[in-house]
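Participant: let's see this in three dimensions:
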Amino acid sequence: MKAMKIKMLPIAIWCLAVAAAIPALATAAVERYVIDTEGGHAFVQFRVKHLAYSWLYGRFNDFSGTFTYDTEDTSNSKVEVTIDTASLDSNHAERDKHLRGKDFLEVDRYPQASFKSTAYKETGFNTSVLEGELTLKGITKPITIEVQRIGNGPDPWGGYRRGYQGSTSFALKDFGIDYNLGPAAREVEMILSIEGVRQ
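Facilitator: This is a model prediction of the structure:
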């Protein structure tokens, strides 16, 4: 009987190891990524019409974020991004000062904007729709982002990356910005170029 117990011990240990591994196997399909802002491979940009004659472009230089991609059930994929609103840059110092002020972003009062996804649906081989909540100037509203997958695969440094581009438009007044820029400038378009490094 004692010999049998000794022989059964390795089997019991193996069973425990398998049982412990089951949760890890169940979540192995979920890939986690950090948006590569450190390497300068991600951009949060915007554009708005100027007097209906041209487009004024700008960007936010400081932001961070993460996303997950579920290879077995892509609808479980998620995105979170936080933006430093004071890092707004439209390539014109006086205009940037105005945009950061009380007429627009009020960055002293609202130093951060954020986006958190609520749903993700692939609509084609390289296209998808991302829904989520944008918080800007302390106001949270749902937005929808049209997404294009640019590519994914290994990088030259032993890592693995995924890259996407997305765009969305929304009315400035929805987020408490009612400064009169003319009827052609009531909406702003956001262009998001995101590259993530798998962790």
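Participant: hey, let's count contacts and neighbours off CA atoms from now on
Facilitator: OK.
Participant: report the distance from the top strand by length along the chain to the chain centre.
Facilitator: Determined from DSSP state E, the single longest strand within the chain is strand 139-154. Its chain's C-alpha centre and that of strand 139-154 lie 7 Å apart, by Cα atoms, centre = their mean, to the nearest Å.
Participant: could you also give me the structure for this next sequence, so I can compare it with the first?
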Amino acid sequence: MKSKLLIALFTTFGLTGAVFAAPTTYTTDANHTFAQFEYNHLGFSNQTSRFNTVNGTVTLDPAAKKGSADITIDTKSIDTGSTIFNSHIQSEDFLSTTQFPTATFQSNDMIFKGDKPVALKGVLTLKGVSKPVTLKITNFDCKKHPMTGVEYCGANAETKVKRTEFNMGKYAPNVGDDVTIMIAIEAAKKE
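Facilitator: Down below sits the predicted model:
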């Protein structure tokens, strides 16, 4: 009788199981999570490079419209397409990977529009400098992975920063100061 009364109350006031759903944490899939960056090179072209090793966690609570992210990028995993240029970008003039082997993005402020996240406000730490940034989420979906059956979430997000603000101003403004950072992430529900 008591349980029927509770069910009736929840139904009457529109309370569903989603209200009681706990936040879910997802761990990045190393084979499908990358960070890319793009900048203008001497006015000739926009160059795109990526980091091959990115890992972390994302926690989602859609019912409460909250979420967080804790992402670490291995700066030594830079992939410009050129071994010589990889070394150049890792030098003290740019990433200084010997002193700063990782970059991080941490956020406890996920912005929702309706049921889907549209942005993450957080702090990017690069070359020992921490700055607030907002990642605009351009694509987002959570569902069962069609091959493994595990619950997955995936997203694409981007932001723009000025490299001079992160002590990487060598050759600016000839090599563009504006850098677009693009993240592609796929993450599996943590058991």
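Participant: all helices of the second structure, in order?
Facilitator: In the second structure, the segments counted as helices under DSSP state H are 2-12, 83-90.
Participant: okay, these in a markdown table with mean neighbour count and distance to Phe140 of the second structure next?
Facilitator: Rendered in a markdown table, the data for those read as follows (neighbours: other Cα atoms under 10 Å; distance: least, Cα to Cα, whole Å):
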| stretch | mean neighbour count | distance to Phe140 of the second structure |
| --- | --- | --- |
| helix 2-12 | 10 | 30 |
| helix 83-90 | 14 | 31 |
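Participant: where's Pro10 of the first structure, which helix or strand?
Facilitator: Assigned by DSSP states H and E, Pro10 of the first structure belongs to helix 2-27.
Participant: the longest strand of the first structure corresponds to what range in the second structure?
Facilitator: The aligned range for strand 139-154 of the first structure in the second structure is 129-144, by TM-score structural alignment.
Participant: outside of that stretch, which residues touch it?
Facilitator: For stretch 129-144 of the second structure, contacts defined as Cα atoms under 8 Å, 6 or more residues apart in numbering pick out 116-125, 150-159, 161, 166-167.
Participant: trace Thr102 of the second structure over to the first structure, please.
Facilitator: In the first structure, Thr102 of the second structure lands on Gln112 (TM-score structural alignment).
Participant: possible to save the helices of the second structure as a markdown table with distance to Lys136 of the second structure?
Facilitator: Shown next, in a markdown table, are those (distance: least, Cα to Cα, whole Å):
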| stretch | distance to Lys136 of the second structure |
| --- | --- |
| helix 2-12 | 35 |
| helix 83-90 | 26 |
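Participant: for His41 of the second structure, find the nearest of the ones you listed.
Facilitator: Closest to His41 of the second structure of the helices of the second structure is helix 83-90 (Cα to Cα; 13.0 Å).
Participant: what about that closest one, how far off from the first structure?
Facilitator: Compared with the first structure after fitting, helix 83-90 of the second structure deviates on average by 0.9 Å (mean Cα distance after the TM-score superposition for the first structure).
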